[in-house]
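Novice: Provided below are the primary sequence and the corresponding predicted coordinates.
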Amino acid sequence: MPIRTDMTGKSAVVTGAASGLGRGTALALARAGANVLLVDVNATGLEETADQVRALGRQAQVRVTDLAQADNCAAAIAAAVEAFGGLDALCNVAGLIIFSNSADMATADWDKTLAVNLSAPFHLSKAAIPHLLARDGAIVNVTSSAAFIGEAYAAAYCATKAGLNAMTKAMAMEYMKQPIRINAVAPGGMMTNIAANLKMPEGVDYELIKRFSGMRGLVEVDDVAEMIAYLASDAGKGFHGACVTMDRGITAG
């Protein structure tokens, strides 16, 4: 039976939308019929994404903001509700990874990683839930294969992604009896701007890095984006409290 992702007439917020998986998710939602509020700190990238969404015949609103600040998260949701008259989906895609030896990691880098990867999805969800309940909506969090396996030099990233998985399940249980779906997608490595600009710490042991490099290569951004859009739509009504791993077998064993 074919999967049909239909978001016609609905609206969504997508974070990290200036590039990579965030942009791919915004376009997947737009192709499915959704209007989108695009959130990122990269103004130029957001405008490029917005142009592509509008070329698909959908509305796109741009919100240039730093999600490390809780007040900015609430303001982004409010802007989407004002622009579209309500909210049907929140896609928490924005993420940050800073590789470092744990003993050398700057406190500011640790705090920023937690703020963007874990606190921001919470604050966005907190603001969005009342609006999503009104429309039988959905939250889709992007975690990572790093939520399930230890990755050398990525203690902060692994901690936040594992935490986001747990938060997804906890919220799903909390709202088990109410009309909202809360799920996560956990991709493996993808060719995104984040991946292209990664910097390894001095003296890195690449034998350890290879332990979490997929034997089947990188995951396609568009494949993950389509899964996020599917879970955000009514087609994903069978999912609640789930984490869909898309890592080409990295976490299989």
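Specialist: Okay, I see it.

Novice: use CA for all of it now, contacts and neighbours both
Specialist: OK.

Novice: Tell me where the stretch 1-150 of the chain has helices.
Specialist: 20-31, 43-55, 70-84, 107-114, 120-133 (DSSP state H, counting those that start in this stretch).

Novice: what's the angle between the third one and helix 120-133?
Specialist: In terms of direction (axes from the mean of the first three to the mean of the last three C-alpha atoms, to 10 degrees), helix 70-84 departs from helix 120-133 by 30 degrees.

Novice: Likewise for the shortest one?
Specialist: Compare the direction of helix 107-114 with that of helix 120-133 by the same axes, to 10 degrees and you get 20 degrees.

Novice: Contacts for helix 107-114 next, please.
Specialist: 68, 95-98, 156-157, 160 (C-alpha atoms under 8 Å, 6 or more residues apart in numbering).

Novice: Would you format these as TSV with neighbour count included?
Specialist: Below are those laid out as TSV (neighbours: other C-alpha atoms under 10 Å):
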residue	neighbour count
68	20
95	23
96	16
97	22
98	20
156	22
157	26
160	26
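
Novice: Nearest the geometric middle of this protein, what residue?
Specialist: residue 93 (1.8 Å; C-alpha atoms, centre = their mean).

Novice: for comparison:
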Amino acid sequence: MPAPSSMHGKAALITGAAAGLGRATALTLARAGADVCLVDINAGALEKTAQECRDIGVHALAYATDLSSADNCRAAVTAALESCGRLDALCNIAAVFIPCHSAEMNDIQWEKTLAVNLSAPFYLIQAALPQLLANKGAVVNVTSCAAHMGQAYLAGYTASKAALTHLTKSLAMEYMHQGIRFNCVAPGGMMTELAQGFRNLRNPDPELLKRYSPLRGLVEIEHVAEMVAFLATDAAAGYHGAVINIDNGITAG
């Protein structure tokens, strides 16, 4: 996997940092020298990640909040700037994943999915733009292989991730003449807490689920984290408007 360049003297905001891909990305950027502002709704686990980053030798803020609120997204960026003094990278990793029969998805589940997976990245980007433009920084949005293919029982999730992909591309076009970079990573299934959601799905059709099962198995979290961190640094200067699939070939055909 590509390696991130040095982030010494720079700062990154990472959402979903309490566990899984967010935690792995935070640690990868910390090892590259970045001070980090870590955001998640799980305060206890978030603080553990922050302490792991501090043990590496960087400054780390644990900022627990619910990103389904636009005001909370803006406050998270403010907290990052106050704590780190600057912002050079924004990694939008937090996600809501609710497998269910579409006819049974209630208003709260639908709205929460779109709020965290799509609206939160937009509000965070919007709030961070002045700093990221000034520092010629980077935004990395984590989408999913589900953004590129219809998947049964995931109407809300696939819709939100497909929209996030095109949000990334649209912002890349809008800011084509500035130094800021917008990219996204689209992983396949990983062994994270999100992946456990299918266990609660009532009476799924196994034939439908089989269609989305990668023949090469699950993707390694660390491999995805390394790509997210790489895109957040100057080492990825040539990437803008890119969508990087890391899915063990599930979208190949």
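Specialist: In hand now; what should we look at? The structure presented is a predicted model; accordingly, all values stated were derived computationally and were not measured.

Novice: Mind checking how well the two chains overlap by TM-score?
Specialist: The TM-score (TM-score structural alignment, normalised by the length of structure 1) is 0.97; 252 aligned residues with a C-alpha RMSD of 1.0 Å.

Novice: Check the helices of the stretch 1-150 of structure 1 for me and report the most buried one.
Specialist: helix 20-31 (a mean of 27; mean count of other C-alpha atoms under 10 Å).

Novice: mind listing what the counterpart of the residue nearest to the centre of structure 1 in structure 2 touches?
Specialist: In structure 2, residue 93 of structure 1 lines up with residue 93, judged by TM-score structural alignment. Residue 93 of structure 2 makes contacts with 14-17, 21-22, 141-142, as judged by C-alpha under 8 Å, 6+ apart.

Novice: Which one (most neighbours) among these?
Specialist: residue 17 (33 neighbours; other C-alpha atoms under 10 Å).

Novice: And residue 207 of structure 2, which helix or strand is it part of?
Specialist: Assigned by DSSP states H and E, residue 207 of structure 2 falls within helix 206-210.

Novice: thinking again about what came up before, mind checking how far the match of residue 93 of structure 1 is from residue 201 of structure 2?
Specialist: Noted for residue 93 of structure 2: a distance of 23 Å to residue 201 of structure 2, by C-alpha to C-alpha, to the nearest Å.

Novice: ok, which stretches of structure 2 are strands?
Specialist: 11-15, 35-40, 60-64, 89-92, 138-142, 181-187, 243-246 (DSSP state E).

Novice: what packs against the longest one?
Specialist: When contacts are defined as 3 or more C-alpha pairs under 8 Å, 6 or more residues apart in numbering; DSSP states H and E, strand 181-187 of structure 2 sits against strand 138-142, helix 155-174, helix 221-231, strand 243-246.

Novice: which part of structure 2 lines up with stretch 119-138 of structure 1?
Specialist: Against structure 2, stretch 119-138 of structure 1 falls on residues 119-138 (TM-score structural alignment).

Novice: Return the distance of the matching stretch from the chain's centre.
Specialist: Stretch 119-138 of structure 2 has its C-alpha centroid displaced from the chain centroid by 14 Å (C-alpha atoms, centre = their mean, to the nearest Å).

Novice: Looking at the contacts of residue 93 of structure 2, which one is closest to residue 89 of structure 2?
Specialist: residue 14 (8.3 Å; C-alpha to C-alpha).

Novice: hmm, back to that, export the strands of structure 2 to a markdown table and tack on distance to residue 82 of structure 2?
Specialist: Shown next, in a markdown table, are the strands of structure 2 (distance: least, C-alpha to C-alpha, whole Å):
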| stretch | distance to residue 82 of structure 2 |
| --- | --- |
| strand 11-15 | 11 |
| strand 35-40 | 10 |
| strand 60-64 | 10 |
| strand 89-92 | 15 |
| strand 138-142 | 19 |
| strand 181-187 | 23 |
| strand 243-246 | 31 |
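
Novice: And residue 115 of structure 2, how far from residue 163 of structure 2?
Specialist: From residue 115 of structure 2 to residue 163 of structure 2 the distance is 12 Å (C-alpha to C-alpha).

Novice: Then residue 36 of structure 2?
Specialist: 27 Å.

Novice: between those two, which one's more packed in?
Specialist: Neighbours were counted for residue 36 of structure 2 and for residue 163 using other C-alpha under 10 Å; residue 36 has more, 29 against 18.

Novice: Now residue 11 of structure 1: closest residue in space that isn't a chain neighbour?
Specialist: Spatial nearest neighbour of residue 11 of structure 1, excluding adjacent residues (C-alpha to C-alpha, 6 or more residues apart in numbering): residue 35 at 4.7 Å.

Novice: And for that neighbour, the neighbour number?
Specialist: 30.

Novice: I'd say it and residue 56 touch.
Specialist: No - assessed by C-alpha atoms under 8 Å, residue 35 of structure 1 is found out of contact with residue 56, at 10.2 Å.

Novice: give me every residue that touches the closest residue to residue 74 of structure 2 other than its chain neighbours.
Specialist: The shortest distance from residue 74 of structure 2 to any residue other than its chain neighbours is 5.6 Å, reached at residue 127 (C-alpha to C-alpha, 6+ apart). Listed by C-alpha under 8 Å, 6+ apart, the contact partners of residue 127 of structure 2 are 73-74, 77.

Novice: Out of those residues, which is nearest to residue 41 of structure 2?
Specialist: For the contacts of residue 127 of structure 2, the nearest to residue 41 of structure 2 is residue 73 (11.7 Å; C-alpha to C-alpha).
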